[in-house]
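Undergrad: Model the structure of this input:
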Amino acid sequence: MKVVIPLAGLGTRLRPHTHTRPKPLVTVAGKPIVGHILDQFKGLDVEEYIFIVGHLGEQIRDYIESQYNLPKTSYFVQKELKGQSHAIWLARERLGGPIIIIYSDTIAEADLSDLDSVDADGIFFVKEVEDPRRFGVAQVEGGYVKRLIEKPTTMENKLAVIGLYYIKDSGWLLECIEEQMKREIKLKDEYYLADAFQIMIERGARFIPRTVEVWKDCGKPETLLDTNRYLLEKNGSQFPETEGSIIITPVHIAPTARITRSIIGPYVSIADNVVIEESIIRDSIINEGARIERAVLAFSLIGSNATFQGTCQQLNVGDSSQVRMKTEEEIVSL
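TA: Here you go, the predicted structure:
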């Protein structure tokens, strides 16, 4: 079995952080998103990992090759963002047999232990949601997926497709992607995988839905922070000794971070070489090399090597930013 991970999206909803790093390398709970995705496949017999990268893709390759000892890796560059099906098509020379496809912002707890014994052509992993109108949903009849509906206008079908798929015959999928592209079946100039799957279904493919209990999204600041909270609760806390500070778990603080006279937590991730002095921080992600002094922060994302001084409530600043708030004394003197 092979694992295919499309990673070429620009991550515009996570800017400014994705100006200087690809979205899969944005940190959550002490590790880049793609690291958490790869961790989901520990213990599985995976023959090869296939990555489709785009903007700043060399950073993704460097991270994976330095941090993971995977059995075999292949990388393909999606120079034109023509959609999910196009991304899979680029890797066609490496495909054959069963594959797992997972999107770059999907963190889920899914049962992958019995894939080789499934009596179907594949599995679409789904989760019931309160409001399905923001998602693609699976219409199920007789135990099989009969139709995929993108952003339905009604509320009766609540099985959202989470972006994790098992396909027993990837060659068949490629045939249907080729048919999709020949017929120009696309939306806003992008070829969506749902349309290729629909062609497979029309040709007789049997896909079963499998519900997951946990599905977390990393595509927006608010969902990234929610995922950070979940992973910190799940994985437990890690933090070094601090100087005159209070740590409220769960947190993840890198060993090289220096915390003095501060209150940190709950739900804070702090990367290597961060310096925090006389500050109160909760529900935030602080990236490597950042420096924060005399601040009150919550629900914030702080980029690498950013500097922040002064009081605030919420920040979303990118790499190498510098923010300095005036003190009360300075304001009075104006």
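Undergrad: Please count neighbours and contacts with C-alpha atoms only from this point.
TA: Fine.
Undergrad: tell me the secondary structure for Ile149?
TA: Secondary structure, DSSP: H, G, I helix; E, B strand; the rest coil: Ile149 is strand.
Undergrad: Now do the contacts for it.
TA: Applying C-alpha atoms under 8 Å, 6 or more residues apart in numbering, we find Ile149 in contact with Gly136, Val137, Ala138, Gln139.
Undergrad: Among those, which lie within strands?
TA: Gly136, Val137, Ala138, Gln139 (DSSP state E).
Undergrad: And the residues you listed, which of them are buried?
TA: Using 16 or more other C-alpha atoms under 10 Å as the burial test, those include Gly136, Val137, Ala138, Gln139 as buried.
Undergrad: just checking, the last one touches Glu156?
TA: It stands for Gln139. No - in terms of C-alpha atoms under 8 Å, Gln139 does not count as a neighbour of Glu156; the distance is 10.0 Å.
Undergrad: Can you name the next helix or strand after the longest strand anywhere in the chain?
TA: Using DSSP E to define each element, the chain has its longest strand at strand 159-167. Using DSSP states H and E, the next helix or strand after strand 159-167 towards the C-terminus is helix 170-182.
Undergrad: Can you tell me the closest non-neighbouring residue to Ile64?
TA: Leaving aside its chain neighbours, Ile64 sits nearest to Gly35 (7.9 Å; criterion: C-alpha to C-alpha, 6 or more residues apart in numbering).
Undergrad: any idea which element that neighbour lies in?
TA: helix 33-39.
Undergrad: One more: Ala87?
TA: Using DSSP H and E, Ala87 falls in helix 84-90.
Undergrad: Show me what the helix or strand harbouring Leu301 is packed against.
TA: Using DSSP H and E, Leu301 maps to strand 296-302. Packed against strand 296-302 by the contact rule (3 or more C-alpha pairs under 8 Å, 6 or more residues apart in numbering; DSSP states H and E) you find helix 221-235, strand 280-286, strand 316-317.
Undergrad: Of all these, which one comes closest to Tyr144?
TA: Nearest of the helices and strands packed on strand 296-302 to Tyr144, taken as C-alpha to C-alpha: helix 221-235 at 30.2 Å.
Undergrad: and that closest one, what other elements does it pack with?
TA: strand 27-28, strand 214-217, strand 280-286, strand 296-302.
Undergrad: closest one to Thr227 among those strands?
TA: Short answer: strand 214-217, nearest of those by C-alpha to C-alpha, at 5.8 Å.
Undergrad: buried ones in that closest one?
TA: Buried-residue list, strand 214-217, by 16+ other C-alpha under 10 Å: Trp215, Lys216, Asp217.
Undergrad: Next: stretch 108-123.
TA: Ala108, Ala110, Leu115, Asp121, Gly122, Ile123.
Undergrad: Report the angle between the helix or strand containing Val126 and helix 170-182.
TA: Using DSSP H and E, Val126 sits in strand 122-128. Taking axes from the mean of the first three to the mean of the last three C-alpha atoms, to 10 degrees, one finds strand 122-128 and helix 170-182 inclined to each other by 70 degrees.
Undergrad: Next, the structure of the following sequence, for comparison with the previous one:
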Amino acid sequence: MLHVEQFIIDGGATVLEAMKKLDETGERILFLAPGGVLEAALTDGDLRKHILRGGALEDPVRRAANPAPKSLPLTERGRAKRYIEQYDIDALPLVDKKGRIADIIFASGAGVANRACAGIPVVIMAGGLGTRLYPYTKILPKPLIPVGERPILEHIIDRFRDFGCADFRLVVNYKKGMIKSYFSELEPPYQVSYVDEDEPLGTGGGLCLLKGQVDSTFFLSNCDILLDADFADLAAYHRQQGNLITMVCAAKHFTVPYGVIELGENGAIQSMKEKPEMNFWTNTGVYVVEPRVVEELEDGKKQGFTDIIERYRARGERVGVYPISEQSWMDMGQVEELDNMRRKLEENE
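TA: So this is what the prediction gives:
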């Protein structure tokens, strides 16, 4: 598996060295990125034009490179394929908030290995009944409901794998045998382990079953959402803030589709607002959590994870928010939202 570093070349390297490096990667593009920050792109075509203009093989590659390369923020990964097609380019670097190359998407749709979150386990709450998605969940457990050609759980796992995560712990209950059988037959190139929840304990209570099994900071995710987020930046933010728990929240804009009336005394109209607009932050169901939270949970107590957060907030513990855009969050909690997620993923494929 190739890594980002293998596609970065120093601007002072020679044209001949760049040609050799292109042969080593088997791709047609390199990037000039001092300190990891994208500065220029260098394709085999750029080298060819340089030579045809009379350039020497000993010239530094900065003379041949394109100083205005195309790129996208890492959080807009879903646009990559359409962007590549729109500009007819071989590869597209995805950059983090500091402009550093975090991933590279090629025209084939493949990316390179991003190891920024290697070693951070991911706990996915995959045991719910999924009643809001009935009748789908009458047949399949929610984690295995297909979105496109693959189940939602695989899409979620792939989002974390894009950042180097390889250790996935699934808290399972409803139709858990189907989930285990699916991944057994899949034989994935990452570690999947299971925590059996015999009785429903809620999105927070089920974590008590992980006592003694998690000894480092971990990601926690529901199994019905997809985020186009920079998980490396999220983990770094969590550490920098010294948070016990960090909640990922998405901006939400909502227009009430009705005229809203406020009543005064004796049935009089106090005010009228036609289709008022609301802006707020909403919990996406993804968190970064310290292992102490698991060890301090009461065994067998049914509770939501937001209940746990409220207790820590009341005690003055550091619980923070990591904001993302509304477009970076997809939810499939209800049938209509599931259809929207399918359409959005199809547009990006």
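Undergrad: Quantify their similarity with the TM-score.
TA: The TM-score (TM-score structural alignment, normalised by the length of structure 1) is 0.56; 205 aligned residues with a C-alpha RMSD of 2.7 Å.
Undergrad: Could you pull out the buried residues of the helix holding Gly35 of structure 1?
TA: Buried residues in helix 33-39 of structure 1 (16+ other C-alpha under 10 Å): Ile33, Val34, Gly35, His36, Ile37, Leu38.
Undergrad: cool, and stretch 184-196 of structure 2?
TA: Val192, Tyr194, Val195, Asp196.
Undergrad: Helices of structure 2, residue ranges please.
TA: 15-25, 44-52, 80-87, 136-139, 152-161, 176-186, 202-205, 231-241, 291-295, 305-314, 335-348 (DSSP state H).
Undergrad: Let's have those helices in a markdown table, adding distance to Thr282 of structure 2.
TA: Shown next, in a markdown table, are the helices of structure 2 (distance: least, C-alpha to C-alpha, whole Å):
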| stretch | distance to Thr282 of structure 2 |
| --- | --- |
| helix 15-25 | 42 |
| helix 44-52 | 46 |
| helix 80-87 | 26 |
| helix 136-139 | 25 |
| helix 152-161 | 19 |
| helix 176-186 | 29 |
| helix 202-205 | 17 |
| helix 231-241 | 17 |
| helix 291-295 | 22 |
| helix 305-314 | 12 |
| helix 335-348 | 15 |
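Undergrad: how close does the aligned residue in structure 1 for Asp158 of structure 2 sit to Ile64 of structure 1?
TA: Asp158 of structure 2 maps onto Asp39 in structure 1, with residues paired by TM-score structural alignment. Asp39 of structure 1 sits 12 Å away from Ile64 of structure 1, taking C-alpha to C-alpha, to the nearest Å as the criterion.
Undergrad: list the contacts for the counterpart of Met178 of structure 2 in structure 1?
TA: When structure 1 is aligned by TM-score structural alignment, Met178 of structure 2 is paired with Gln59. Contacts of Gln59 of structure 1 were listed using C-alpha under 8 Å, 6+ apart, and they are Arg21, Pro22.
Undergrad: again, but for Pro32 of structure 1
TA: Contacts of Pro32 of structure 1 (C-alpha under 8 Å, 6+ apart): Pro24, Leu25, Val26.
Undergrad: which residues touch the corresponding residue of structure 1 for Ser193 of structure 2?
TA: With TM-score structural alignment as the criterion, Ser193 of structure 2 lines up with Ser74 in structure 1. Ser74 of structure 1 is in contact with Glu48, Tyr49, Ile50, Phe51, counting by C-alpha under 8 Å, 6+ apart.
Undergrad: ranking the residues you listed by neighbours, who comes first?
TA: Phe51 (24 neighbours; other C-alpha atoms under 10 Å).
Undergrad: Tell me how far Cys176 of structure 1 lies from Ala8 of structure 1.
TA: In terms of C-alpha to C-alpha, Cys176 of structure 1 sits 22 Å off from Ala8 of structure 1.
Undergrad: and stretch 273-291 of structure 2, which residues are buried?
TA: For stretch 273-291 of structure 2, by 16+ other C-alpha under 10 Å, it's Trp281, Thr284, Gly285, Val286, Tyr287, Val288, Val289, Glu290, Pro291.
Undergrad: starting at the chain centroid, how far to that stretch?
TA: Relative to the chain's own centre, stretch 273-291 of structure 2 is displaced by 17 Å; criterion: C-alpha atoms, centre = their mean, to the nearest Å.
Undergrad: ok, now stretch 109-125 of structure 1?
TA: Centroid separation for stretch 109-125 of structure 1 versus its chain: 21 Å, with C-alpha atoms, centre = their mean.
Undergrad: swap in stretch 212-230 of structure 2?
TA: Distance, centroid of stretch 212-230 of structure 2 to centroid of chain: 10 Å (C-alpha atoms, centre = their mean).
Undergrad: Next: stretch 179-194 of structure 2.
TA: Taking mean C-alpha positions (C-alpha atoms, centre = their mean), stretch 179-194 of structure 2 and its chain are 20 Å apart.
Undergrad: Distance across it, terminal residue to terminal residue?
TA: This stretch, stretch 179-194 of structure 2, spans 10 Å end to end (C-alpha to C-alpha).
Undergrad: More neighbours: which of Cys176 and Ala8 of structure 1?
TA: Ala8 (26 against 22).
Undergrad: Provide a list of residues in contact with the aligned partner of that one in structure 2.
TA: Applying TM-score structural alignment, one finds that Ala8 of structure 1 aligns to Gly127 in structure 2. Counting by C-alpha under 8 Å, 6+ apart, Gly127 of structure 2 makes contact with Val171, Val172, Asn173, Tyr174, Lys176, Glu197, Pro200.
Undergrad: Setting the sequence-adjacent residues aside, check what's closest to the third one.
TA: This means Asn173 of structure 2. Using C-alpha to C-alpha, 6+ apart, the closest residue to Asn173 of structure 2 is Gly127 (4.2 Å).
Undergrad: and that neighbour, how far is that from Arg169 of structure 2?
TA: Gly127 of structure 2 is 12 Å from Arg169 of structure 2, by C-alpha to C-alpha.
Undergrad: Most tightly packed of the helices and strands packed on strand 296-302 of structure 1?
TA: strand 280-286 (a mean of 25; mean count of other C-alpha atoms under 10 Å).
Undergrad: In structure 2, what range does the helix or strand following it match?
TA: For strand 280-286 of structure 1, the succeeding helix or strand toward the C-terminus, using DSSP H and E, is strand 291-293. Taking TM-score structural alignment as the measure, structure 2 aligns no residues with strand 291-293 of structure 1.
Undergrad: With stretch 97-112 of structure 1 instead?
TA: The aligned range for stretch 97-112 of structure 1 is 216-231, by TM-score structural alignment.
Undergrad: which residues are contacting the matching stretch?
TA: Contacts of stretch 216-231 of structure 2 (C-alpha under 8 Å, 6+ apart): 74-78, 96, 117, 120-126, 142-143, 152-153, 155-156, 159-160, 163, 203, 284-291, 324, 328-333.
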